[in-house]
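# when you get a sec, could you give me coordinates for this:
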Amino acid sequence: MSIWHAAAHSKVNLHLGVGDAREDGYHELVTVFQGLNIADDVTLRVQDTYVAEIAEVVHSCRAEAAGQRMLDVPEDRRNLAWRAVESVAAAYAKKHAGAAFPVVDIHMNKRIPAAGGMAGGSADAAAALVLADRIYAQHLQVAELGMGKLTELAADLGADVPFMLHGNTMLGTGRGDELTSLMSRGSYHWVMALSNKGLSTPEVFHKLDELRAKEELHAHLDITEVSQALLSGDPYRLAGSLHNDLQPAALSLRPDLRTTLVAGERAGALAGIVSGSGPTIALLCADEEHALEVSGELVGLRGVRVVHTSGPAPGVEVG
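Got it, this is the predicted structure:
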């Protein structure tokens, strides 16, 4: 049995502009992603059993946090990491008819909160794609599929998965899966206020549609301000450019998140924003020392756990 490890980094949306709903049910997005150093550890354990059926390449999938099983993370084919391994095996099967593949067990040591707007499930899927590619290429003694093909497979798994492969700082358009690299100078320090209860991404988008039908909520699709702030490397300037079209919807569904935002501002954060579809609140700080001060002020806030992190961080790191 061989064991393969990868770090699956999380993300924050520095800008999230949400356009109209498309015919495929997704919304048109203009978003600026930045990878964060909070990461899950994803492990693929390769068994000495070989199968030709793609549906049998994954034997088990287990998610734990601090040694405790995470009951809110699916441990079957609903898990994106499981489907990621299957998709890589299927891609190799198309190129190598009749090939048999070693069965794998997936283990995720979770540090990214589930349903927290930081793309933990997508990050795990990205790591599983990279590891499965290396495992099956080595087994078949052929060239790896490579990042181009893995990005295609990632887009089929979910809108955030392609970015989680690449990391750093990127513009996402379409569903968020059409990526362009953006220049970012310096590093940015964050306090992430993690809620003890998740928030459904589809529900947040549906609530946004409801609010827009009743109120004058316009899509913010121009990233000029945030792009220039990233070029400057100035966290104060970046603080003034953070924006999330989903924030009113998330706050409508979870009014308690306003309390966290206000507490973050009172603790001295430069700015606060709902991370993605929430419920995590991302609080931008001037530097590491400032982030530690803000974290200390928020300790004990009811229903909230705080962690300090920074970005930009890379995508999947194997090792």
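
# all contacts plus neighbour counts: C-alpha atoms, from now on.
Will do.

# hang on, R258 packs against A250?
No - the pair R258 / A250 is not scored as a contact, 9.7 Å apart, by Cα atoms under 8 Å.

# more neighbours, the two?
A250 (26 against 15; other Cα atoms under 10 Å).

# looks like that one contacts T280 (just checking).
No - contact between A250 and T280 fails when scored by Cα under 8 Å: they sit 10.1 Å apart.

# between those two, what contacts are shared?
Applying Cα atoms under 8 Å, 6 or more residues apart in numbering, one finds that A250 and T280 are jointly contacted by V274.

# tell me the contacts of the one residue sitting closest to the centre of the chain?
Closest residue to the average C-alpha location of the chain: A119 at 2.2 Å, with Cα atoms, centre = their mean. Counting by Cα under 8 Å, 6+ apart, A119 touches 10-11, 112, 160, 164.

# out of these, what pair is the most spread apart?
Across the contacts of A119, the longest distance by Cα to Cα is 14.4 Å; it joins I112 and D160.

# what's around D222, how many residues?
13.

# helix, strand or coil for it?
coil (DSSP: H, G, I helix; E, B strand; the rest coil).

# and for L29?
Secondary structure, three-state DSSP: L29 is strand.

# ok so C61 is a helix residue?
No - going by three-state DSSP, the assignment for C61 is strand, not a helix.

# can you tell me which residues contact it?
Contacts of C61 (Cα under 8 Å, 6+ apart): 75-76, 82, 105-108.

# over to G19?
G19 touches 27-30, 219-221, counting by Cα under 8 Å, 6+ apart.

# how about this one, so we can line them up?
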Amino acid sequence: MAEVTVQAPAKINLHLGVGPVRADGFHPLATAYQALSLYSRVTATDADTWSLTCSGRDGVDVSGVPLDESNLALRAARLLAGEEPRGVALHLDKGIPVAGGLAGGSADAAATLVACNELWGLGHDRATLARFAAELGSDVPFALYGGSATGHGRGEIVEPLADAGHYEWVVLTFDFGVSTPAAYAEFDLLHAGAEVPDPVIPAELLKALAEGSTSGLAAAVGNDLQPATLRLRPDLAEPLAAGIAASALAALVSGSGPTCLFLAEDASHADRVAAALGRFGRARRAHGPVPGAVIC
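Predicted coordinates:
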């Protein structure tokens, strides 16, 4: 096979529980992931050398995407290649907003693992690819699997969740980013001198997903990192409040932000909420859960 294209979805955290900082500088997480219908695609083409190009679609700005060895997709390909004398030309076609708390870079890496595994005929199963993914970043294993799932450790220990629902979301993105390390550092400042409990996923959220209850999910979503992100970007409080005023069932920051998420009853309701939020940024409708990285 001379060329393989794989798409992978955006990630949101229905719940992000953050524990006390560990000795290695990471925070233990207890999170419930859901994959949304915003996708990036990676095309891997057989080549004698290594190269990386990038384009954006659906209004995604890719001017800040690195095209050197720091790019997670290129790191994924090199990790999978190991010591073999391989090469590949990677092209990223990004439909997931960059630096928005939607794990777009992780989606690129997961798609690259699947594409290069197929291109090079390595024959690795999804569980083996997930072990490579865990070396690359906390959200990369989930991007392989998609659907709804729990995440523990740094988020890289992924287990599927029973989810009987279909959920409509409004995803509000902005033309600025929030540094994830800065958000966690702010979390530590907010909790300085206080005992931070070990994180757990609320039983009410697991029950809502198992029953496919949109109203139950709305009552159970949460993000322990949100107060820290709002300290860094207090201007996010206004669109969050505006979404609730526009009848969204729930509003929360996605991961470390700045993207904001609004749960709707159905597609037409999501369109109405999105119309009310357009003055703040780019409001688009997406649904979940959807599958993880798949060959196109």
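
# picking up where we left off before, nearest to G186 of the first structure among the contacts of G19 of the first structure?
For the contacts of G19 of the first structure, the nearest to G186 of the first structure is V30 (22.9 Å; Cα to Cα).

# could you measure from that closest one over to H15 of the first structure?
Per Cα to Cα, to the nearest Å, V30 of the first structure is found 8 Å from H15 of the first structure.

# so what sits against both of these two?
With Cα under 8 Å, 6+ apart as the test, V30 of the first structure and H15 both reach I223.

# more neighbours: these two, which one.
A count of neighbours by other Cα under 10 Å puts H15 above the other of V30 of the first structure and H15, at 27 against 23.

# setting aside sequence neighbours, what's the nearest residue to whatever residue of the second structure lines up with that one?
Matched by TM-score structural alignment, H15 of the first structure corresponds to H15 in the second structure. Closest residue to H15 of the second structure apart from its sequence neighbours, by Cα to Cα, 6 or more residues apart in numbering: G222 at 4.7 Å.

# for T201 of the first structure, see how far away the equivalent of that neighbour over in the first structure is.
When the first structure is aligned by TM-score structural alignment, G222 of the second structure is paired with H243. From H243 of the first structure over to T201 of the first structure the distance is 17 Å, taken as Cα to Cα.

# higher neighbour count, those two?
H243 (22 against 18).

# wouldn't that one be in contact with L16 here?
Yes - with contact defined as Cα under 8 Å, H243 of the first structure counts as touching L16 (6.2 Å).

# in which helix or strand does the aligned partner of H107 of the first structure in the second structure reside?
Counting by TM-score structural alignment, H107 of the first structure corresponds to H91 in the second structure. For H91 of the second structure, the element it lies in under DSSP states H and E is strand 88-94.

# what range does the next helix or strand after that strand cover in the first structure?
Note on strand 88-94 of the second structure: by DSSP H and E, the next helix or strand toward the C-terminus is helix 104-119. On the basis of TM-score structural alignment, helix 104-119 of the second structure is assigned to residues 120-135 in the first structure.

# now do that stretch: distance to the chain's middle.
Its chain's average C-alpha position is 12 Å from that of stretch 120-135 of the first structure, according to Cα atoms, centre = their mean, to the nearest Å.

# what's F187 of the second structure aligned with over in the first structure?
Using TM-score structural alignment, F187 of the second structure lines up with L208 in the first structure.

# quick one: the strands in the stretch 101-250 of the first structure?
Using DSSP state E, counting those that start in this stretch, the strands assigned to the stretch 101-250 of the first structure run over residues 101-109, 169-174, 178-181, 188-195, 243-244.

# deepest-packed of those strands, please.
strand 188-195 (a mean of 26; mean count of other Cα atoms under 10 Å).

# if I pick A313 of the first structure, what's in contact with it?
Per Cα under 8 Å, 6+ apart, neighbours of A313 of the first structure: 9, 34-37, 167-168.

# out of the residues you listed, name the ones that lie in strands.
Counting by DSSP state E, these place 9, 34-37 in strands.

# I'd like those residues laid out as a markdown table, including neighbour count and distance to A91 of the first structure.
Below are these laid out as a markdown table (neighbours: other Cα atoms under 10 Å; distance: Cα to Cα, whole Å):
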| residue | neighbour count | distance to A91 of the first structure |
| --- | --- | --- |
| H9 | 32 | 25 |
| Q34 | 27 | 29 |
| G35 | 26 | 27 |
| L36 | 25 | 30 |
| N37 | 19 | 30 |
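
# which one among those gets closest to R45 of the first structure?
Set against R45 of the first structure, the nearest of those by Cα to Cα is H9 (20.1 Å).

# my guess is the closest one contacts A39. True?
Yes - with contacts defined as Cα under 8 Å, H9 of the first structure counts as touching A39 at a distance of 4.1 Å.

# what sits against the nearest residue to A2 of the second structure once chain neighbours are set aside?
Spatially, and ignoring its direct neighbours in sequence, A2 of the second structure is nearest to D46 (5.2 Å; Cα to Cα, 6+ apart). Contact analysis of D46 of the second structure by Cα under 8 Å, 6+ apart lists 2-3, 87-89, 119.

# ok so, going back, how many neighbours does the closest residue to the match of F187 of the second structure other than its chain neighbours have?
Using Cα to Cα, 6+ apart and skipping residues adjacent in sequence, the residue nearest L208 of the first structure is A249, 5.0 Å away. A249 of the first structure: 22 surrounding residues under other Cα under 10 Å.

# kind regards, and thank you for your time.
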